[in-house]
Structure formats: C-alpha cells, structure tokens
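Student: got a predicted structure plus its sequence, pasted below:
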Amino acid sequence: MNYVLDTNVLLHDPNAIFEYGPHDVIIPLYVFDEVDKFKKELSQRGKSSREVIRKIESLREKGSLIEGVRLGEKLGLIMVKYPPKMTLDIPFESKHSEMDNAILATVLHVMKTSPEPTIFVTMDVNLRIRADALSIMQRHEITFLPVTDRDGLLAGVL
C-alpha cells in the first residue's frame, strides 16, 4: 500500500511519515515548495515546517529518496515522487489550485505506475472532494498528539 501525504498532514504532525507501518510513504516533490515557504515563521506551523525538513534531510542522507529510503525497522520506504509532466486534465485551473493540481497529478502518477493500491492523505476538505472526483482513494487524518515538549505549550488560566 502507498500513502501519499499532503503538506497539511506533515505540518500537523512532522512524525506522520512514521505512522504507516510497513507501507510506503510518498511525498510529492511539490509539497517541499509549500513546506519551505513556512520555515521562517515563528508559529507552530513554522516550527513544524523546520522539523519536517530536518527529518526528511536525515533520511535523504541515508540514500536516494527517489528510489526509497527505509523509515525504520518493520517500516516501509519513504519516497519523493513527481509526474514526468503535468498531465492533470482539469477544466478549471486557478493560481490557487496550481499546487493542488501538481499534488493530485503526482497521486495519479503513483496510481498508474505502482502495482500497490494508493491512498491520498490530506486534511483539506476541498482537495478530498477534488480527489474523489478523480477516483483517488483518500483518507482524512487528524490525530491528537501527546505533549512531548512542555516548553511548547501556551500558559493560561483554567
């Protein structure tokens, strides 16, 4: 089974790449453009962006992300994929949807070139609707993460 992760999944949980057991995790090349634009923010999104970049870089140092790098013992591979050319035939495109179209084109490319079933994981409702219209299986994932960094919590009054 292949799981193709959208940007918002990685920004929500930078450890998401390790959550799919023995299955392969695929990150569309275009996701890195989106992650990169948040890295300078001082927000949680910026922190997550930097953490995602560090995790992927440490995996890249172990081998080719195009061919796949083992995520760990009893875990699948992580791969970066992109379609050979933008072949997504959608009647209406806007600047806003350009990156989404590139990500969907990557999912379609993986579906056509892999013998394994492919599931697109995103938290974006509109993107799930568009994926459904293209017969792409998708999953909505929101996990409530355990607190591992008390310093990252906001102080408040209960």
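Tutor: Nice, I can see it.

Student: okay, CA-based contacts and neighbour counts for the rest of this
Tutor: Noted.

Student: ok, which stretches of this structure are helices?
Tutor: Secondary structure of the chain (DSSP state H): helices at 7-12, 29-36, 44-60, 98-113, 125-133.

Student: for those, give me JSON lines that also has mean neighbour count and distance to residue 90.
Tutor: JSON lines is the format used below for the helices of the chain (neighbours: other C-alpha atoms under 10 Å; distance: least, C-alpha to C-alpha, whole Å):
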{"stretch": "helix 7-12", "mean neighbour count": "21", "distance to residue 90": "21"}
{"stretch": "helix 29-36", "mean neighbour count": "17", "distance to residue 90": "18"}
{"stretch": "helix 44-60", "mean neighbour count": "17", "distance to residue 90": "30"}
{"stretch": "helix 98-113", "mean neighbour count": "20", "distance to residue 90": "8"}
{"stretch": "helix 125-133", "mean neighbour count": "15", "distance to residue 90": "10"}
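
Student: second one coming, line it up with the first:
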Amino acid sequence: MLLKPSEQQAGSAAEASRKSVPSRRPRAQSRPSATKLFVLDTNVLMHDPTSLFRFEEHDVFLPIMTLEELDNNKSGISEIARNARQASRFLDDIVSHAKQPIAEGIPLARHEADNARGRLYLQTEAINGHIPANLPIGKTDNHIIGVVIYLQKRDPKRRVTLVSKDINMRIKARALGLTVEDYYNDKVLEDADLLYTGVRELPADFWDNHGRDIESWKREGRTYYRIRGPLCQNLLLNEFVYQDGERPLLATVKEISDRTAVLETARDYTHGKNNVWGITA
C-alpha cells in the first residue's frame, strides 16, 4: 500500500520518536545496612554487664557520657556498683586486646565460641550541636540522645537504636522520632559462656610456617613435637589443637618457651588400632 508524503513523514517522525526515547528501567534502590547500631544507656550496663555481648552480629556504641556515669557509680557494695565495676572490667579487657584503632571498632568476639560477632565503638570525638533546642544541655540523658541523633544523621541508611531502661528517656527519644528499645534480656550469662573453650583449629598453612627445624620424640607411647613459628606465642598451656585433612593432628600444648612450643599428640580412638574391645569412637 502506498502512503501519501504526509503519512510517510508522520510515520518516520513516530518511529524516530520511539528510537529517541530511552528505555526506562527501575533504579536500584540502596538497601539499608543489614546490621544495626545499638547505643547503650548507662543503666543497661549497670543492669546487666554482659549486655555488651548480647547483640549478636550487631554493633554497640557507647557515648562518653555513658562511660562517665559508669565511672561515677562504681563505688560501693550495692549490686549496681558491682555491675558497674564488672562492666568496666569487660571494657578494659576488650580495649586492651584491640589490634586496630578504637575509632574503627573493636571486635567483640574474643574467641570463636562467643555469640557476639559485632564491634564495639566508643565515642572518640566531641559531638556538639545535635541536642534539640527544647532539651536542657546539662542533662546526661539529653547528651546521649544528641549522640543518637548525630549517628543517625551520619549514616541514614543504617538503623540506629537507643537502648535504655529509663522510661522517661525512651519517651523523650520516641517524641524526637528516634528508634528506642527497652533492655529486657534478664537471663544472665553463665560464667562458662564467657570462658574460652580451650580448643584451637590450626590454620591450613600451619606446617609450612612451623615445620622447619621440627624436633620429635616418643615417650610412654606418645609422640611429641617441638615446633617453632609465629603462632607459638599465641598458644596456651594445655590448649587442645587440631587440624583436619590428609594428615590430621590432635594434640595438647605441653610447653611454651619464647617462639617454641611442645605438642603432645592425643590418642585417636576413632582409629582401628586404638579400639577398645573392637569398639572405636
């Protein structure tokens, strides 16, 4: 079918228009951070010193005013004073083992068995000008609220939550549009939950780094190895170490001296030669 010149121009214009319009695709929305940041009020630590380890994969932030109040309440024989001292001991242990700047966050998991997988952040800079004008500047609670406001503005894609046992503080924070939670986990951790398991898995390159100039001997049916290498200074006496693979190792650390350590191999009762009345583990 033949088209008139005007119809041909109209068709060409429509086709050109279709080609010039870019295809619209939905923009990828930035997702919020999967982990949360919990800002702890002092009363949470004085209620449960182990609250530092309760937030699993999430991070914990302590304002400077929280540390000040903790220090002011550590004297005496009351339960609050004892909890304040215990919280301070936990913090001292965490900070003293930090291997990176405090501003970058300190891993809370001291051992692989710990449930806490987040980081501890301490306020290392002055945070001023974030307290709402209708709140008195001299109150500690308001300073902590100001820190929460600052952290939320600094990282709007991350959920920042204030955790406090103070009802009035939670009311004020909610009125300002902040996310607030009460601390309701009253189950006290058992001492064993905070203790090291005593078991260490050796890295895959252990023998490459510690097999040079190795000494071995047998005594009373046990095999001993004197090893040298960088990991020796981190081993603990009576620590159980193991390595799976083609040449598995099960041993106990018997001696530590400078950069050397003595390992005593354990009897593997899963092996047929160590069976007891034909029964293996």
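Tutor: Perfect, thanks for sending it. Keep in mind that what you see is a predicted model, and the values were worked out from it rather than measured.

Student: any idea what the TM-score is?
Tutor: Laid over one another, the chains give 0.84 as their TM-score (TM-score structural alignment, normalised by the length of the first structure), with 147 aligned residues with a C-alpha RMSD of 1.9 Å.

Student: one step back: adding distance to residue 66 of the first structure, write the helices of the first structure out as a markdown table.
Tutor: A markdown table is the format used below for the helices of the first structure (distance: least, C-alpha to C-alpha, whole Å):
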| stretch | distance to residue 66 of the first structure |
| --- | --- |
| helix 7-12 | 18 |
| helix 29-36 | 10 |
| helix 44-60 | 9 |
| helix 98-113 | 12 |
| helix 125-133 | 24 |
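
Student: give the aligned range of stretch 216-223 of the second structure in the first structure.
Tutor: Mapped onto the first structure using TM-score structural alignment, stretch 216-223 of the second structure spans no residues at all.

Student: can you give me the end-to-end distance of that stretch?
Tutor: 7 Å (C-alpha to C-alpha, to the nearest Å).

Student: next: stretch 190-199 of the second structure.
Tutor: 19 Å.

Student: what does stretch 68-75 of the first structure give?
Tutor: 12 Å.

Student: other residues contacting it?
Tutor: Contact partners of stretch 68-75 of the first structure, identified using C-alpha atoms under 8 Å, 6 or more residues apart in numbering, comprise 17-18, 20-24, 59-60, 62-63, 76-80.

Student: buried sites along it?
Tutor: 68-71, 75 (16 or more other C-alpha atoms under 10 Å).

Student: strands - which of those land there?
Tutor: 69-70 (DSSP state E).

Student: returning to what we had before: filter the contacts of stretch 68-75 of the first structure to the buried ones?
Tutor: Using 16+ other C-alpha under 10 Å, the buried members of the contacts of stretch 68-75 of the first structure are 17-18, 20, 22-24, 59-60, 76-80.

Student: which parts of the second structure are strands?
Tutor: 37-40, 59-62, 106-107, 119-122, 160-163, 179-181, 199-201, 215-219, 222-228, 240-243, 249-257, 260-265.

Student: what is the aligned counterpart of residue 143 of the second structure in the first structure?
Tutor: So residue 143 of the second structure corresponds to residue 102, using TM-score structural alignment.

Student: and for residue 102 of the second structure?
Tutor: Match for residue 102 of the second structure (TM-score structural alignment): residue 65.

Student: so who does that match touch?
Tutor: Counted by C-alpha under 8 Å, 6+ apart, residue 65 of the first structure has contacts 59, 78-80.

Student: do the same with residue 13 of the first structure
Tutor: 48, 145.

Student: aligned to it, what sits in the second structure?
Tutor: Per TM-score structural alignment, residue 13 of the first structure is aligned with residue 48.

Student: what does residue 113 of the first structure give?
Tutor: By TM-score structural alignment, residue 113 of the first structure lines up with residue 154.
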